[in-house]
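> sequence plus the predicted model coming up.
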Amino acid sequence: MNAPGVRWTPEQVLSLAPDAASQKAGNKLATAGPWSGAGSDGDGAVWGLCKGSGKKPYQTVVDTTGPAYSCSCPSRKFPCKHALGLLLLWAGDEHAAGHGDVPDWAGQWLDGRRQRAEKQRETEAGAEGAGGTAGGGRAADPAAAHRRAERRAERITAGATELEQRLADLLRGGLASADHGGYGLWEETAARMVDAQAPGLAARVRELGAIPGSGPGWHVRLLEECALVHLLDTAWLGRDGLPEPLAATVRTRVGISSPADGSPVPDRWRVLAQYDASDGKVTTRRVWVHGADSGRTALLLSFGAAGRSPALALPVGGELAGELVPYPGAGQLRADLREGHRLTGEPAVPPPGGPVTAALTAYGRALADDPWLESWPVTLTDVVPVPVPSGDGTAGGWQLADASGDAALPLAPAALSRPGLWKLVALSGGGPVTVFAEFGHAGALPLAAWSPAAGPEPIALV
């Protein structure tokens, strides 16, 4: 496998940046001027010393097989601007960070990282062979864990029952009165769900509280969301009669986390898209990959709190050889990426796709498995971004229309305010393109696009 020696493109490096400011700062450090002792080896390591404001230069090292990063700077962003600048230097000039011997300071971090990865693989292999857990230590008392799970289930049941009463009171009094009590009553109800150890229900209650008075048609939106919360409540209360995949989905939706314990799926995983979303407290990074052989699409999630960027960052447009471990649930989209994956050097060509009608069918099937699903990954082939004419005093939007003109998907409101929309329009030029998107009740959010004129690698739209 030629993965360790694969040299990335500048676009792949920039796709790792946590934000636009980091991209700009990394570009400024992409020249040889601030760097000394820069080098790389045949095993995926890149290192260098970057001149900063202090006397000592920052020690920066990257393991591109992860990828993983280490820098002595105090930045809380991940990767930091020094790691981005070093990778851009390495990607743009094969002589600037040529092959050499790994310095001691970089070797210590690399050796430690690879030893931990090897130990983890040995632990997982031993646990699988023994039929136990991969924790590496003494297994927890199953009886005690069962008792804790039962106590939590009882608290969630009490919370779901109370929430059902709250919804019944709301409907009995009429939705028109929902905005009279203010947000405080909803926040109080959400706090009760937190006390019941049901953070998923708490999050949905907070969303309900934000709907009243949110604009024209809020009564309809509130009724729809109340119906979904009611469905989740009743599903939890009747979970013993559900098929196990759906029961696992319900447990996840109310807020009970489960480990990734599915059967590992080895494949060549093509990195299609990566973007961050923040609720003000936690930043969630969503990475979409597609298996070249299995045909499976998977979602990798990584989280960062207290101003820190999520740890996982993969080069969009690249291909990784490795194993994914899926989480339980009806859709089983989410998965974890095991250590030991490597870049293959192949581009992330688009997954098999189809027309708009096929995307609608796929989303409908996914909703049957998970009624609380926000969106579903779809690949649209031969579609054209076209504006929707305004009318009746309303502003027009955009949609992805089949080149044949048979059907179209509206773009989600979130897509209309992003520069990726204009990048997509420019890439299309009025002609058909292939688009990978998240499609849900709010519309489609384009994440990546391919055009014959632009080559085999995806154009990131987020």
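Nice, I can see it. Residues are numbered from 1 along each chain as shown.

> C-alpha from now on. contacts and neighbour counts both.
OK.

> can you tell me the centre-most residue of this protein?
By CA atoms, centre = their mean, the mean C-alpha position of the chain lies nearest to Arg286, the distance being 1.1 Å.

> leaving out the residues flanking it, which one is nearest to that residue?
Distances taken as CA to CA, 6 or more residues apart in numbering put Leu301 closest to Arg286, at 5.1 Å, once the chain neighbours are dropped.

> quick one: list the elements packing against the helix or strand encompassing the residue nearest to the centre of the chain.
Using DSSP states H and E, Arg286 sits within strand 282-291. Helices and strands touching strand 282-291, as assessed by 3 or more CA pairs under 8 Å, 6 or more residues apart in numbering; DSSP states H and E, comprise strand 265-278, strand 297-305.

> next one for the comparison:
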Amino acid sequence: MIERWSRDQVLALAPDASSQKGAQSVSTPAKWSATGAGQGALWGECKGSGASPYRACVDFGEPAYRCSCPSRKFPCKHALGLLLLWSADGVPADEAPPAWVSEWLEQRRARAAKAVAARAPERSAAGSEAAGAHEASPGDTAAAERRAAQREERVATGLSELERWLADQIGQGLSGARQNAPAQWEDLTRRLVDAQAPGVAATVSRLTRVLTEDDWPARLLGEYGLINLLAVGYRRSEELPASLRDTIRSRVGFPASREEVLAGPAVRDEWQVLGLRDEEQDRLVSRRVWLKGRSHGRFALVLTFAPVGQAMDASLVTGTTIDAELVFYAGASPLRALVAVRHGAAPSGVPAGSGVREALGQVAAALAGDPWADSWPVLLGDVVPAARGERWLLADAGGGPGDQVEGMPLHPSAGPPWRLLAVSGGHPVTVAAEWTPDGLRPLTTWDEHGQVVVL
């Protein structure tokens, strides 16, 4: 029996606002016929503009969607509308899906079985890739080694110049940075791209945002310090522990291939999907999905990308739980992961959160391993939204005036948390949020009935 999703969970799957609106327009019982839910799937036929109704179905195991409509959006409004109807208890249980649904489900589950069977040799092959390099021709191996050495030299030269530039800025003072720095940053970004250090280039390109802050001199000095720390860390990487060296190389912009990541050890758990956030930059949308292992208590980040206008990966639904194997990218504070194998859905429910002090300790530990991290997941239990002057924060419900830590402030851009206030009603709630240096970005909470509410 699949635990029923809330309306918020369904609408969060929509690729855009127009799809949300369209889904709501086709979510009435009068639009649907031959609906049913069973065997881990949902199906129905929706009246459309043509003579024949559109056939839509959902496989909850992934989840995955199929519809006979011509829409290129994924999931389409019909699949979303069917899910909305189901979430309102408008679809009857039926353990005998029609033939067109059964055929689709059998094809999907056959492919999934093959993927699981292929997982072991894939990991073995990835793990032995370096050991099997001798099978490649000597010329290919030598050329690859030359390219790698050339890139290391370019990066080292570029970061050495960056260190000298930063020293000059500190020596001259920051008083004229607002007028002079943006043009210098633009030129520096180009040179870092040429030096094949795209991660550092992206960091420098984002410095202009600091100048909009009231305390911009202190903020800029802090950003310069972190960039300098990264450049020095790369220069002295041979002296550092392997995990920290991996973190530095990742921040500089050295990629890790999917095969290299999958060669690492997998962590199997029942992973609770805490929430997600989309962010657009340079015509590319990145989706951050935050998870937490029910048994290990470990956080994970699944990161996907898509060009603006294209559908994002919607396989991880906020508020659901999956039994899966995750493989983490190497680093001193490993967080980003790949879903290697999904074994199916698992029972959902309100996850166990921590107090404010414990959450702050988790963030501090993460920053100790990766001081360049600009976000980290937190799951707070028994907290209430409260106003402190012009700022809102999440405070421990049982906290008193003598407590050392009262709460964690919300990000200024979040504004008053009206939706969270409505769910809480002054009572303690569990809140999943994304920590940033400027404050928390609330993601989800759970109401008194245990239903997830997307914030």
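Cool, got the structure. Everything numeric here is computed off the predicted structure, so don't read it as measured data.

> tell me the contacts of the corresponding residue of structure 2 for the residue nearest to the centre of structure 1?
By TM-score structural alignment, Arg286 of structure 1 lines up with Arg288 in structure 2. Going by CA atoms under 8 Å, 6 or more residues apart in numbering, Arg288 of structure 2 touches Leu276, Arg277, Asp278, Leu301, Val302, Leu303, Thr304.

> okay, those residues in a markdown table with neighbour count next?
A markdown table is the format used below for the contacts of Arg288 of structure 2 (neighbours: other CA atoms under 10 Å):
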| residue | neighbour count |
| --- | --- |
| Leu276 | 23 |
| Arg277 | 13 |
| Asp278 | 13 |
| Leu301 | 21 |
| Val302 | 18 |
| Leu303 | 16 |
| Thr304 | 15 |
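
> nearest to Ala401 of structure 1 among the helices and strands packed on strand 282-291 of structure 1 would be which one?
Between Ala401 of structure 1 and these, the tightest spacing by CA to CA is seen for strand 265-278, at 21.4 Å.

> now what about that closest one, what contacts it?
Strand 265-278 of structure 1 has contacts (CA under 8 Å, 6+ apart) with 15, 18, 283-294, 314-325, 344, 347-350, 436, 447-448, 458, 460, 462.

> and the helix ranked longest in structure 2, what does it pack against?
Ranked by residue count and defined by DSSP state H, the top helix of structure 2 is helix 138-172. Secondary-structure packing of helix 138-172 of structure 2 (3+ CA pairs under 8 Å, 6+ apart): helix 177-194, helix 216-235.

> hang on, the earlier thing: now do the residue nearest to the centre of structure 1 against Leu333 of structure 1, distance only.
Using CA to CA, to the nearest Å, Arg286 of structure 1 is found at 12 Å from Leu333 of structure 1.

> all helices of structure 2, in order?
Ranges of helices within structure 2 are 7-11, 17-25, 77-87, 99-127, 138-172, 177-194, 198-205, 216-235, 242-252, 258-262, 356-369, 418-424, based on DSSP H.

> neighbours around Arg108 of structure 2, how many?
15 (other CA atoms under 10 Å).

> over to Arg111 of structure 2?
Using other CA under 10 Å, Arg111 of structure 2 has 12 other residues around it.

> what does Gly33 of structure 1 give?
Gly33 of structure 1 has 9 nearby residues by other CA under 10 Å.

> ditto for Gly450 of structure 2
By other CA under 10 Å, the residues close to Gly450 of structure 2 number 14.

> do the same with Ala112 of structure 2
By the measure other CA under 10 Å, the count of residues near Ala112 of structure 2 is 16.

> corresponding residue for it in structure 1?
Mapped onto structure 1 by TM-score structural alignment, Ala112 of structure 2 lines up with Ala117.

> which residues touch that match?
Contacts of Ala117 of structure 1 were listed using CA under 8 Å, 6+ apart, and they are Glu339, Gly340.

> how close does it get to Gly66 of structure 1?
In this view, Ala117 of structure 1 and Gly66 of structure 1 are 10 Å apart by CA to CA.

> overlap in contacts of these two?
Glu339, Gly340.

> minimum distance to Pro385 of structure 2: which of the helices of structure 2 has it?
For the helices of structure 2, distance to Pro385 of structure 2 was read as CA to CA. The smallest value, 6.5 Å, belongs to helix 418-424.

> what range does the closest one cover in structure 1?
Using TM-score structural alignment, the residues of structure 1 aligned to helix 418-424 of structure 2 are 422-428.

> average distance between the matching stretch and structure 2?
Compared with structure 2 after the fit, stretch 422-428 of structure 1 shows a mean deviation of 1.6 Å (mean CA distance after the TM-score superposition for structure 1).

> can you list the buried residues in that stretch?
The neighbour-count check on stretch 422-428 of structure 1 (16 or more other CA atoms under 10 Å) flags Lys423, Leu424, Val425, Leu427, Ser428 as buried.

> now render the helices and strands packed on strand 282-291 of structure 1 as JSON lines, adding distance to Phe78 of structure 1.
Listed next are those as JSON lines, based on distance: least, CA to CA, whole Å:
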{"stretch": "strand 265-278", "distance to Phe78 of structure 1": "12"}
{"stretch": "strand 297-305", "distance to Phe78 of structure 1": "9"}
